[in-house]
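# no FASTA, just this:
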């Protein structure tokens, strides 16, 4: 099928490449010439395992190409994915849908100009994360302007950074929002989506067809629930620390309860990245708009607990440095918000490094892939991609991203490199007993003064 993808950021570039790999003829559209030029060379402007290979493959077969011309998208096919970003509004917490509105309006104008009177309708499939009510608003506006020329549906994405390619091919579920479920128009839209997603559906991935509001809420509700689990275990971690308990053992025991599950119960620095923080805040803002104040308050607390983890680790670092971080050499292992990514947006690791730098510490940041983004965001921070070099001469080590390059470090060899064998395991990811046995003063959030149960 001929498909277009408007917006070639993290979501759009991945979606376009994966659709081409499945045999579709895909044209990606973006307003940034630099991004388009880079993608047309087979390189993404961000790190995502396996994506560059898919770009090269798609370009070589001719099933994938990128352009800045929205008119080319209008002429290319009749199914158009909208994958532009929805950041937080400046000075607020609500999601900004300005880029979505602009992308839809520009594409619609070109489609209207390209399709003769009485010609076939085109389908817009929104994938961007939007406040509930957006799809209905866009559908009404397009109907007023163009009649039934443009159909609208909403199919939220559920990609995890570092796993986006696999998640594109085999998502946990596909949720499709349509204006009137069960209508002939909805059935036609669902049939097109089934054709596009035939490979995943054939492998048993479920398709849920629902109304616009439900589809829009699924993504933000899922992220809010995950964020709540993360903030919950971190709040419980504070109790564990005060009581002399071990949050890592407690979390493992909780995760064995099938009603709870282990995913998201990793205590430590909390969540970051381009999705969870802004989605939680955006959902809270929209809940407040709709008068659902208790949910807005709950999500506000979830966000506050999460951001407070950064201050907690900075406080632990200051204590480890006798309350005087100025001039002290600190190595922060990690800058990306999670392993497998070079994304430093809302990164707890980078927030800790920057906070210690502001307090006068001589900070070295080590990350296997994110040194470039760090230099762009915080040019004053010293970066070193090799852990052994970053550790040399450090008086304090903070593990802030659980890259395997850090979790598998030899604590004996590491102790020989540092000036002070003090480590704050901000992700509770190190084998604590082995580090203590190697002579390290091991500290971790959520682990009390009695470490006997820590493995």
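All right, it came through fine. Computed from a predicted structure; not experimentally measured.
# rest of the way, CA atoms for contacts and neighbours
Fine.
# flag every buried residue along the helix or strand where residue 389 lies.
Using DSSP states H and E, residue 389 sits in helix 387-391. Within helix 387-391, the residues scored as buried using 16 or more other CA atoms under 10 Å are 387, 390-391.
# hang on, residue 158 in a helix?
No: with DSSP: H, G, I helix; E, B strand; the rest coil as the criterion, residue 158 is assigned coil and is not in a helix.
# which residues of the stretch 351-455 of the chain fall in helices?
Using DSSP state H, counting those that start in this stretch, the helices of the stretch 351-455 of the chain run over 371-377, 387-391, 404-407, 411-415, 432-437.
# for residue 341, find the nearest of those.
Residue 341 sits nearest to helix 371-377 of all the helices of the stretch 351-455 of the chain, at 10.9 Å, using CA to CA.
# who touches the closest one?
335, 342-344, 350, 365, 381, 383-385 (CA atoms under 8 Å, 6 or more residues apart in numbering).
# I'd say residue 86 and residue 95 touch.
Yes: assessed by CA atoms under 8 Å, residue 86 is found in contact with residue 95 at 5.8 Å.
# okay, and the common contacts of those two?
Shared contacts of residue 86 and residue 95 (CA under 8 Å, 6+ apart): residue 130.
# re the thing from before, tell me the most buried of the helices of the stretch 351-455 of the chain?
Most buried of the helices of the stretch 351-455 of the chain, by mean neighbour count (mean count of other CA atoms under 10 Å): helix 387-391, with a mean of 20.
# which strands and helices sit next to that helix?
strand 329-333, strand 362-366 (3 or more CA pairs under 8 Å, 6 or more residues apart in numbering; DSSP states H and E).
# could you check how far residue 148 is from residue 141?
11 Å (CA to CA, to the nearest Å).
# oops, could you answer that again for residue 379 instead?
For residue 379, the distance to residue 141 - CA to CA - is 44 Å.
# what do you get for residue 34?
Residue 34 is 32 Å from residue 141, by CA to CA.
# which parts of the stretch 51-200 of the chain are strands?
64-67, 79-82, 122-126, 150-154, 174-178 (DSSP state E, counting those that start in this stretch).
# and the second one, how far out from the chain's middle?
Distance of strand 79-82 from its chain centroid, counting by CA atoms, centre = their mean, to the nearest Å, is 21 Å.
# who touches that strand?
For strand 79-82, the external contacting residues (CA under 8 Å, 6+ apart) are 2-7, 12, 73, 100, 103-104, 122-128.
# tell me which residues of that strand come out buried.
Buried residues in strand 79-82 (16+ other CA under 10 Å): 79-82.
# which one of those residues sits closest to residue 324?
Among those, and counting by CA to CA, the member closest to residue 324 is residue 82, at 50.5 Å.
# take this one as well and set it beside the first:
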């Protein structure tokens, strides 16, 4: 009999995983405690923007015309427990309010709610990003609460999704990491991931704590690389160097590589900042805080970039924002997403607004979410409308739409042709030829 799969939590990670599992041929039941979310997914709609996800969902949600019918959704823990052979836990682990530590309440609640309904041998697979040591604790709790006892096993299978590429990353992962305590658990996960394994995705088996550490270690390394090149941008500005050329030169060294070496306003989103801080907090709890003290500086460099962009904008408009119009191109933390969590673009826009600037924001996909977070900012339906009457334009999210803007057309509607490229993604020559004063982080003024 083919395995049946449940996915607990149908947010960004869970909805993507559920749709991908159906695409791989499994019967899937997604569970969430929010009825409105379940109703929406049942109509084949997603409450977020992720390229290709809605199409994949509609291809499999039961009851939709032409669908495979392999994917259903429920709010019933009893139904989920009875249905699944493998249960993936994909709930959120946000940062605690006022602390660096990770909030485990959603994960703990999911295990407490699911376990009493596990009456036969089953595998529960954690995909949420958790502090190291959580899996061992949860495995023990699972065995205590489940009627199946120790036959209700736990595995840890961290996710490595990139927003904007989540469907691709789930169906064709660049590696599959599994933390297991038995051969049976590994065998079941091999069955789940048979298709990507056949395609050649690397399979890395390890213990619980190492599997938990992989995700936070990977995110910390990426954050370090981003903050390193941003620190080099600070040096380049002081020495009149060009960080783009610097990055190109060191990127040719295969030990370093070219990826994540674009200097700018830094990283944001729902993962990197909070995972970095939770990792530091957990290291402190383990008595190994000195090992990660460098991450405090990584975080500090990242946050400093936002303040620096505000300073450059203030300088560009003559030393003060009062009575000045500022156009902000971008609200999401990265392109091909509608995610504005800890977005550098929105943070900069908000700081300028608080300092008296008249800020107008445009983003191809993140407008609705941005309005919820910063309702007092101005919003425009197009990039052209955002730039109308602007004293300075800030490019803060590297959407393709912004790279393809015509500087001459934008110049016709703005009051002053001044642009600050916070992502080093625009062509300086093109903008300067159209009469713009172009400035970017870590690059010479002209």
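Yep, it's here. Just so we're clear, the structure is a prediction, and the values are computed from it rather than from any experiment.
# TM-score of the superposition?
For this chain pair, the superposition-based TM-score is 0.96 by TM-score structural alignment, normalised by the length of the second structure; 437 aligned residues with a CA RMSD of 1.0 Å.
# follow-up on the earlier one: what's the most buried one of the helices and strands packed on helix 387-391 of the first structure?
strand 329-333 (a mean of 28).
# so that one matches what in the second structure?
On the second structure, the counterpart of strand 329-333 of the first structure by TM-score structural alignment is residues 325-329.
# same question, stretch 13-30 of the first structure
Using TM-score structural alignment, stretch 13-30 of the first structure pairs with 15-32 in the second structure.
# restricted to helices, list the contacts of strand 79-82 of the first structure.
12, 73, 100, 103-104 (DSSP state H).
# could you pick out the longest helix of the second structure?
Ranking each helix of the second structure by length (DSSP H) puts helix 208-239 first.
# report the buried residues of that one.
Across helix 208-239 of the second structure, burial judged by 16+ other CA under 10 Å covers 208-216, 219-234, 236-237.
# where exactly do the strands run in the stretch 251-400 of the second structure?
In the stretch 251-400 of the second structure, the strands defined using DSSP E, counting those that start in this stretch lie at 325-329, 358-362, 378-379, 392-395.
# could you dump those to a markdown table with distance to residue 54 of the second structure?
Shown next, in a markdown table, are these (distance: least, CA to CA, whole Å):
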| stretch | distance to residue 54 of the second structure |
| --- | --- |
| strand 325-329 | 26 |
| strand 358-362 | 24 |
| strand 378-379 | 26 |
| strand 392-395 | 29 |
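# of those strands, which is nearest residue 245 of the second structure?
strand 392-395 (20.0 Å).
# need the residues that contact the closest one.
By CA under 8 Å, 6+ apart, the surrounding residues in contact with strand 392-395 of the second structure are 313, 316-317, 325-330, 387, 402, 414, 416-423.
# now do stretch 125-132 of the second structure
Under CA under 8 Å, 6+ apart, the answer for stretch 125-132 of the second structure is 86-93, 102, 104, 107, 135, 154-159, 209-210, 212-213, 215-216, 275, 278-279, 282.
# go on, stretch 40-60 of the second structure?
Contacts of stretch 40-60 of the second structure (CA under 8 Å, 6+ apart): 12, 15-16, 19-20, 22-23, 37, 61-62, 64, 66-73, 163-167, 336-339, 365.
# same question, stretch 217-233 of the first structure
129, 131-132, 156-158, 247, 251, 264-267, 270-271, 275-276, 279-280, 283, 299, 302-303, 305-306.
# swap in 6 Å and give it another go.
Under the contact criterion CA atoms under 6 Å, 6 or more residues apart in numbering, stretch 217-233 of the first structure has outside partners 264-265, 267, 276, 279-280, 302, 305-306.
# mean shift between that stretch and the second structure?
With mean CA distance after the TM-score superposition for the first structure, stretch 217-233 of the first structure departs from the second structure by a mean of 0.3 Å once superposed.
# read off where that stretch ends up in the second structure.
Under TM-score structural alignment, the match for stretch 217-233 of the first structure is residues 213-229.
# indicate which one of the strands of the stretch 251-400 of the second structure is closest to residue 432 of the second structure.
Nearest of the strands of the stretch 251-400 of the second structure (CA to CA): strand 392-395, 13.8 Å.
# mean per-residue distance, that closest one versus the first structure.
Counting by mean CA distance after the TM-score superposition for the first structure, strand 392-395 of the second structure comes out at 0.3 Å.
# report the aligned residue range of the first structure for that strand.
Counting by TM-score structural alignment, strand 392-395 of the second structure corresponds to 396-399 in the first structure.
# how far off centre is that stretch?
On the basis of CA atoms, centre = their mean, stretch 396-399 of the first structure sits 25 Å off its chain's mean C-alpha point.
# same thing with stretch 324-335 of the first structure?
Using CA atoms, centre = their mean, the offset of stretch 324-335 of the first structure from its chain centre is 27 Å.
# for stretch 360-373 of the second structure, same thing?
The answer for stretch 360-373 of the second structure is 17 Å, by CA atoms, centre = their mean.
# that one aligns to what range in the first structure?
Residues 364-377 of the first structure are where stretch 360-373 of the second structure lands when matched by TM-score structural alignment.
# okay, how far is it across that stretch, tip to tip?
First residue to last in stretch 364-377 of the first structure (CA to CA) measures 15 Å.
# now stretch 368-377 of the second structure
End residues of stretch 368-377 of the second structure are separated by 12 Å (CA to CA).
# same check on stretch 141-152 of the first structure?
Using CA to CA, one end of stretch 141-152 of the first structure lies 11 Å from the other.
# which parts of that stretch are buried?
Those would be 142, 149-152, for stretch 141-152 of the first structure by 16+ other CA under 10 Å.
# now stretch 46-60 of the second structure
For stretch 46-60 of the second structure, by 16+ other CA under 10 Å, it's 46, 48-51, 53-54, 56-60.
# now do stretch 237-249 of the second structure
So stretch 237-249 of the second structure, judged by 16+ other CA under 10 Å, has buried residues 237, 241-244, 246-247.
# can you give me the neighbour number for the alignment partner in the first structure of residue 168 of the second structure?
Aligning on TM-score structural alignment places residue 168 of the second structure opposite residue 166 in the first structure. Counted with other CA atoms under 10 Å, the neighbours of residue 166 of the first structure add up to 14.
# residue 315 of the first structure versus residue 166 of the first structure, what's the distance?
38 Å.
# what does residue 13 of the first structure give?
Distance, residue 13 of the first structure to residue 315 of the first structure, using CA to CA: 39 Å.
# more neighbours: which of these two?
Shown here are residue 13 of the first structure and residue 315; by other CA under 10 Å, residue 13 has more neighbours (28 against 15).
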